[in-house]
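Engineer: Turn this into a model:
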Amino acid sequence: MRFTENEMTQAMAGAAKSVLAARRDVRRGKRDVDELWETMDRHQRYQLLSSLGSQVLPVLVALPDVDVAPGTRPTYSDRQVLATVEEVASDDLGRVRRAVLVRARVALVQAALAHVPPRLDPDALLGPE
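Structural biologist: Predicted coordinates:
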């Protein structure tokens, strides 16, 4: 699938925020995920996004091409995401570790896809002639 730079950026930020949501202080309601994201400095964000990028980006790029109508998000079935993650995942792990890795990556990719902004209409961007 060909995502725009903005779509990839939003997807990765969404995946990173889903990881931050697993923190104890966020889970217990002591901090908000968006507030925590804003308090992180650039280097902290880079470290988180870098670690997620090696797991999520290859899967996003390998997803099959789908037609996306303007104003909608690309949608994939759970089966498509799982098949793509399994295709990209390395085989050098044991059966149990590979199963855990696949489940975790599927969750990350689905979180990323949920944060992809609606596709813009290229004709609307140009304006009337």
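Engineer: make it CA atoms for all contacts and neighbour counts henceforth
Structural biologist: OK.
Engineer: in what helix or strand does residue 74 lie?
Structural biologist: Residue 74 is part of no helix or strand when elements are defined by DSSP states H and E.
Engineer: helix, strand or coil for residue 38?
Structural biologist: Classification of residue 38 using DSSP: H, G, I helix; E, B strand; the rest coil returns helix.
Engineer: Where do the helices of the chain begin and end?
Structural biologist: According to DSSP state H, the chain carries its helices in the segments 5-20, 24-27, 33-39, 42-62, 78-88, 95-114, 122-126.
Engineer: So residue 55 is in contact with residue 105, correct?
Structural biologist: Yes - the pair residue 55 and residue 105 passes the contact test of Cα atoms under 8 Å, sitting 6.7 Å apart.
Engineer: closest to residue 71 out of the helices of the chain?
Structural biologist: The minimum distance between residue 71 and the helices of the chain falls on helix 122-126, with 10.7 Å, by Cα to Cα.
Engineer: Also this sequence, please, to line up against the first:
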Amino acid sequence: MRFTEHELTVALTGAAKVVVAARRKDVRRGRADIDTVWDEMDRYQRFQILDRLGAQLLPVLVALPDVPVEPGTAPSFTDDQVRETVESVVSDDTGRLRRAVEVTARTALVQSAVGHLPPRQDPDALTVPDHP
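Structural biologist: Presented below is the predicted three-dimensional model:
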């Protein structure tokens, strides 16, 4: 699937916030807002998370099948499409159980990233699609 730089950035950032929220007790318990926590992190901390997730997510996002996307809607994929794509990208040199766990976890992470994709812009409009 072809994504713009803006779409990939938004998807990766959304998935990173989900990961940070899952790690932080104060966010899980509702005592802190994930956007506030994300803004309070320094640039290097955000970079470390985005770098690790990018290595896992970007190859899968790029390998997703092309689907027609109407202007004003975000791309969406079925769980089977995402799982098959993840299975094609994940290496086979780990054990069968470990690979199954990795495929399941990465599929959920990719679905989270896809859920954060912004709606597509109209290609005939005179707006720049990479800038909100």
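Engineer: Export the helices of the first structure as CSV, with columns for distance to residue 72 of the first structure.
Structural biologist: Output for the helices of the first structure, formatted as CSV (distance: least, Cα to Cα, whole Å):
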stretch, distance to residue 72 of the first structure
helix 5-20, 12
helix 24-27, 30
helix 33-39, 24
helix 42-62, 17
helix 78-88, 18
helix 95-114, 12
helix 122-126, 13
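Engineer: Indicate which one of these is closest to residue 69 of the first structure.
Structural biologist: Per Cα to Cα, nearest to residue 69 of the first structure of those: helix 122-126, 10.9 Å.
Engineer: Dump the helices of the first structure to CSV, plus distance to residue 70 of the first structure and mean neighbour count.
Structural biologist: Supplementary listing: the helices of the first structure in CSV, determined by distance: least, Cα to Cα, whole Å; neighbours: other Cα atoms under 10 Å:
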stretch, distance to residue 70 of the first structure, mean neighbour count
helix 5-20, 13, 19
helix 24-27, 35, 13
helix 33-39, 27, 13
helix 42-62, 19, 15
helix 78-88, 22, 17
helix 95-114, 16, 18
helix 122-126, 8, 9
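Engineer: surely residue 117 of the second structure meets residue 75?
Structural biologist: Yes - taking contacts as Cα under 8 Å, residue 117 of the second structure lies within contact range of residue 75: 7.2 Å.
Engineer: Pull out the buried residues from stretch 64-74 of the second structure.
Structural biologist: Under the neighbour-count criterion of 16 or more other Cα atoms under 10 Å, stretch 64-74 of the second structure has 64, 74 buried.
Engineer: Quick one: end-to-end distance for that stretch.
Structural biologist: 14 Å (Cα to Cα, to the nearest Å).
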